[in-house]
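1. Please work out how this folds:
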Amino acid sequence: MAEDYANLMAQLKAGQLNEFTVEPKDFMAFQRAYMNFESRKRVVGRAEKNGQIIYHYDHEQTQ
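-> Here you go, the predicted model:
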């Protein structure tokens, strides 16, 4: 079952969560939530081994 990525990104933005990981099998579910997230340009991913991506929120980025 895919995570509630909109909720996870909201938690990143609010500072309640530092990061979360998206597995390759869940990427399309994440992508749909990501494209609808109002401040998606601040959600930054870092690729890891085996196709995992760790996302965090860049609170210091200027828009």
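2. can we go C-alpha only for contacts and neighbour counts from here?
-> Fine.
3. okay, now residue 53: neighbour count?
-> For residue 53, the neighbour count with other C-alpha atoms under 10 Å is 18.
4. Beyond the helix or strand hosting residue 46, next helix or strand please.
-> Following DSSP states H and E, the helix or strand that holds residue 46 is strand 43-47. Next along the chain after strand 43-47, taking DSSP H and E as the criterion, comes strand 53-57.
5. One more, please, to line up against the first structure:
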Amino acid sequence: MAKDYQKLLEELHTGQIEEFEIDTDEFMDFQKILMNFNYRKNVVGTAKRGGGARYHYERSE
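-> Got it, this is the predicted structure:
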């Protein structure tokens, strides 16, 4: 079952979750959703060793 990337991004934005991870094979599907997300500039991804990435929301103070 595919992840609901829009929901994950919204949960990051609202603070319901701190971070989430995606695997390398999910990246292209996730990227399409991320590019249309209103707050994408605050979503920060960090590459994981061996592939995939971990995303968190960077709040401006």
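6. Now the TM-score, please.
-> Overlay of the two chains. TM-score (TM-score structural alignment, normalised by the length of the second structure): 0.92; 61 aligned residues with a C-alpha RMSD of 1.1 Å.
7. Identify the residues contacting the residue nearest to the spatial centre of the first structure.
-> By C-alpha atoms, centre = their mean, the mean C-alpha position of the first structure lies nearest to residue 55, the distance being 4.5 Å. The contact partners of residue 55 of the first structure, by C-alpha atoms under 8 Å, 6 or more residues apart in numbering, come to 19-22, 43-46.
8. again, but for residue 8 of the second structure
-> residue 20.
9. Pretty sure it sits in a strand.
-> No: per DSSP: H, G, I helix; E, B strand; the rest coil, residue 8 of the second structure lies outside any strand segment and is helix.
10. What is the aligned counterpart of it in the first structure?
-> Alignment note (TM-score structural alignment): residue 8 of the second structure maps to residue 8 of the first structure.
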